[in-house]
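Engineer: 3D model of this:
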Amino acid sequence: QQRHELEKAELAAAMLAEEYRAGIAEPAVHDLVEVVIGAAAVSQRFLQLQLGASKEVCALVTGSPVAVTGVENDAEEQAADRGVRYRVVLERSVLDQPHGITELSAALGREEQVRIVDRVPTKLVIADGSLALVPLTSRTSEPAALVVHASGLLELLSGLFESVWREALPVRLGPSGVTEQQPDGPDDTDLEVLSLLLAGLTDASVAKHLDLGLRTVQRRVKRLMELTGVTTRLQLGWHAYERGWVARERHG
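Structural biologist: The predicted structure follows:
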């Protein structure tokens, strides 16, 4: 009987140890999302998120700030001084705000990459691809936001940002005001490279045929993939046809 009880105790201890290890390895669901309530709390969390970034901050900015405004926030300057890269998409109405042009000028002065669209789907800030801040819509007057840690939801938010970023137009500020730059398209050599690749030639064969270096061909293909926002050459071929960069042969 004592031996039986001892075996049961050992089994229970093993199960508890396994549950403990699983608890350490996998964060609880409620640890993946924080709810922040109140303008001061949201603003403070926004500052912390930027100050804690070490590589990149991505942001979608609307023309109706509630808890966070660029004028009272110098975290971007501090982050830029540490070498943190910024990619920001502005809603067009941001430039109509009292300090809109001033803040755009300051951002471009920090060498931030800034693009513009008619409307962004939501305010959003993502730091290092591991932490995001997104506002909560509420019928009350008190601002609130979600802080999202690494999870499927964060991946979804990152995908949303990249989608908006690809469709937005780069902007620059000159003597004549804000200028929107149309994204660079492929040149004649790019189109030749694409046509030969789609015909089945290898990178080396394309390079030899066009009297280019192999690295030059690969670099051009990489730029075209970045331009179309794809990750595989198969996707690049599809986009090339859809955008009319290469002619689709019809066989009768």
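Engineer: rest of the way, CA atoms for contacts and neighbours
Structural biologist: Will do.
Engineer: burial count for residue 7?
Structural biologist: 12 (other CA atoms under 10 Å).
Engineer: and the gap between it and residue 14?
Structural biologist: 11 Å (CA to CA, to the nearest Å).
Engineer: do the same with residue 52
Structural biologist: 39 Å.
Engineer: what's the separation between residue 64 and residue 94?
Structural biologist: 8 Å.
Engineer: revised request: answer the last question for residue 147.
Structural biologist: Residue 147 is 24 Å from residue 94, by CA to CA.
Engineer: over to residue 164?
Structural biologist: Distance from residue 164 to residue 94, by CA to CA: 16 Å.
Engineer: list the contacts of residue 78.
Structural biologist: By CA atoms under 8 Å, 6 or more residues apart in numbering, the residues touching residue 78 are residue 51.
Engineer: the strand or helix carrying residue 192: which residues count as buried?
Structural biologist: Assessed by DSSP states H and E, residue 192 sits inside helix 188-198. Neighbour counts over helix 188-198 (16 or more other CA atoms under 10 Å) mark 190-198 as buried.
Engineer: likewise for stretch 158-167?
Structural biologist: 158, 161, 164-165.
Engineer: dump these to a markdown table, plus distance to residue 105 and secondary structure.
Structural biologist: Shown next, in a markdown table, are the buried residues of stretch 158-167 (distance: CA to CA, whole Å; DSSP: H, G, I helix; E, B strand; the rest coil):
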| residue | distance to residue 105 | secondary structure |
| --- | --- | --- |
| 158 | 26 | helix |
| 161 | 22 | helix |
| 164 | 22 | helix |
| 165 | 19 | helix |
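Engineer: just to revisit the earlier point, farthest-apart pair in the buried residues of helix 188-198, please.
Structural biologist: Greatest spatial distance among the buried residues of helix 188-198 (CA to CA): 190 and 198, at 12.2 Å.
Engineer: ok, residue 64 and residue 94, which is more surrounded?
Structural biologist: Higher neighbour count among residue 64 and residue 94: residue 94, with 21 against 13, using other CA under 10 Å.
Engineer: one more, so I can put them side by side:
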Amino acid sequence: MGETSLSTNEMSYLGLTEEQEQIYRLCLREPGIGIDGLIDQLRLSPHAAREELGRLRELGLLRGGGTPQQEAGSGTDEDGLAAADPDVAVARLLDLRLHELHEKLQQVTELQPLVASLRPESTAQQPPTVVGIEQITDPPKIRDRIDDLAFFAREEVSLVEPATALRPEDIEQDRPRVLRCLRRGLSVRTVLVRKALDHAPTVSYLRELESHGARVRLISHTTAKIQMYDRRTAVVPVHPEESSRGALFAQESGLVSNILAMFESIWAESDDLGALLGERRSEGEDGPSELERMVLRAMCSGGKDEAGARDLGVSVRTYRRYIADLMQLLGAGNRPQAALLARERGWI
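Structural biologist: Prediction:
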């Protein structure tokens, strides 16, 4: 296929065929290319090209190129083809693949009754499987086990964290795991202590989770540290004040039920994050929170958004959302005006 040929199908893990990837890449390189140019450069038959174009349009990776009826009637296109931005395209494909994977996992778990129907057919007497408590002390193994529980969870994740502030390394470790659960449509509930509102990076992380669909609450005080997956598996520390002693993974129904009841009690006694932040805003007479002051200072420093987000321990998207909220609060039309108004009000 000449210079446009690819040695590997790099987007195959996102569900694209080699031909679909070649078309998408060519449309990125040559915006406005028509179907005739595409057929000529990639050496595709008209039928194959239209078929692959149709699939790419369905996926939202291409726009234009005329209607399918126009193409069928004339063999040419009038409008030319435009490729979706790579960030948008990859995010869309990832979501589709995660959805497909989630459906397959559900189908696999529904096969569990098959084991019960097959067991009586076995002539060998197998000892019953003991489902109880497992203690793991090695931190990497603990993380791996938690990653597995989150990956195979199908319904709900429930968390309680008694720390007054989340360490940056903990946030970076937990963020992708929790966001994957939210993207798959799981219910995520998390509870922290109110003192965490004094730690800007923690608040920013909680607001990010909330913006993706998590339900976040805060309680005056708790010593419980709980992770619950699908109400079937609970993870608790061996000792609440000595993390080096490892974690307990419980699947014993009686114990898990008690831990779940403890979580529900903590949840019922806690208050929504949004309500508490609203109270603090009212007490501050519409002034900014400490986190918002940090965002304003980062914005006024003149650095790039990526640097400001990194300093605050948040994503670039969350950082920009904070700036947009502050501009609205200040009544500013742009960032320089927002900086000027913030200085006039003594916010920075």
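Engineer: can you calculate the TM-score here?
Structural biologist: Structural agreement between the two chains, given as a TM-score (TM-score structural alignment, normalised by the length of structure 1), stands at 0.55; 157 aligned residues with a CA RMSD of 3.0 Å.
Engineer: what segments of structure 1 are strands?
Structural biologist: Taking DSSP state E as the criterion, structure 1 carries its strands at 33-37, 56-61, 85-91, 113-117, 124-127, 131-135, 144-149, 169-174, 177-180.
Engineer: can you redo those as CSV with distance to residue 22 of structure 1 and mean neighbour count?
Structural biologist: Formatted as CSV, those follow (distance: least, CA to CA, whole Å; neighbours: other CA atoms under 10 Å):
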stretch, distance to residue 22 of structure 1, mean neighbour count
strand 33-37, 19, 16
strand 56-61, 31, 22
strand 85-91, 36, 22
strand 113-117, 41, 20
strand 124-127, 27, 24
strand 131-135, 23, 23
strand 144-149, 19, 21
strand 169-174, 46, 16
strand 177-180, 51, 13
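Engineer: as JSON lines, the ones you listed with distance to residue 3 of structure 1 would be great.
Structural biologist: Shown next, in JSON lines, are those (distance: least, CA to CA, whole Å):
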{"stretch": "strand 33-37", "distance to residue 3 of structure 1": "46"}
{"stretch": "strand 56-61", "distance to residue 3 of structure 1": "59"}
{"stretch": "strand 85-91", "distance to residue 3 of structure 1": "64"}
{"stretch": "strand 113-117", "distance to residue 3 of structure 1": "70"}
{"stretch": "strand 124-127", "distance to residue 3 of structure 1": "56"}
{"stretch": "strand 131-135", "distance to residue 3 of structure 1": "51"}
{"stretch": "strand 144-149", "distance to residue 3 of structure 1": "47"}
{"stretch": "strand 169-174", "distance to residue 3 of structure 1": "74"}
{"stretch": "strand 177-180", "distance to residue 3 of structure 1": "80"}
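Engineer: ok, which of those comes nearest residue 235 of structure 1?
Structural biologist: strand 169-174 (22.1 Å).
Engineer: ok now that closest one, how far from the chain's centre?
Structural biologist: 19 Å (CA atoms, centre = their mean, to the nearest Å).
Engineer: give me the helices and strands touching it, please.
Structural biologist: Applying 3 or more CA pairs under 8 Å, 6 or more residues apart in numbering; DSSP states H and E, one finds that strand 169-174 of structure 1 contacts strand 113-117, strand 177-180.
Engineer: who wins for proximity to residue 142 of structure 1 among the ones you listed?
Structural biologist: Nearest of these (CA to CA): strand 113-117, 27.8 Å.
Engineer: in structure 2, which residues correspond to that closest one?
Structural biologist: Under TM-score structural alignment, strand 113-117 of structure 1 corresponds to residues 215-219 of structure 2.
Engineer: repeat that for stretch 46-54 of structure 1.
Structural biologist: Using TM-score structural alignment, stretch 46-54 of structure 1 pairs with 146-154 in structure 2.
Engineer: any buried residues in that stretch, and which?
Structural biologist: 146, 149-151, 153-154.
Engineer: and if you look at stretch 162-178 of structure 2?
Structural biologist: 162-166, 171, 178.
Engineer: got a list of what residue 237 of structure 2 touches?
Structural biologist: 225, 243, 245-248.
Engineer: at 10 Å what do you get?
Structural biologist: 135-137, 224-227, 243-249 (CA atoms under 10 Å, 6 or more residues apart in numbering).
Engineer: and it, what pairs with it in structure 1?
Structural biologist: Checking TM-score structural alignment: residue 237 of structure 2 goes with residue 135.
Engineer: tell me how far that match lies from residue 39 of structure 1.
Structural biologist: 11 Å.
Engineer: give me the common contacts of the two.
Structural biologist: 66-67, 143-145.
Engineer: can you redo these as a markdown table with distance to residue 218 of structure 1?
Structural biologist: A markdown table is the format used below for those (distance: CA to CA, whole Å):
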| residue | distance to residue 218 of structure 1 |
| --- | --- |
| 66 | 46 |
| 67 | 46 |
| 143 | 48 |
| 144 | 47 |
| 145 | 43 |
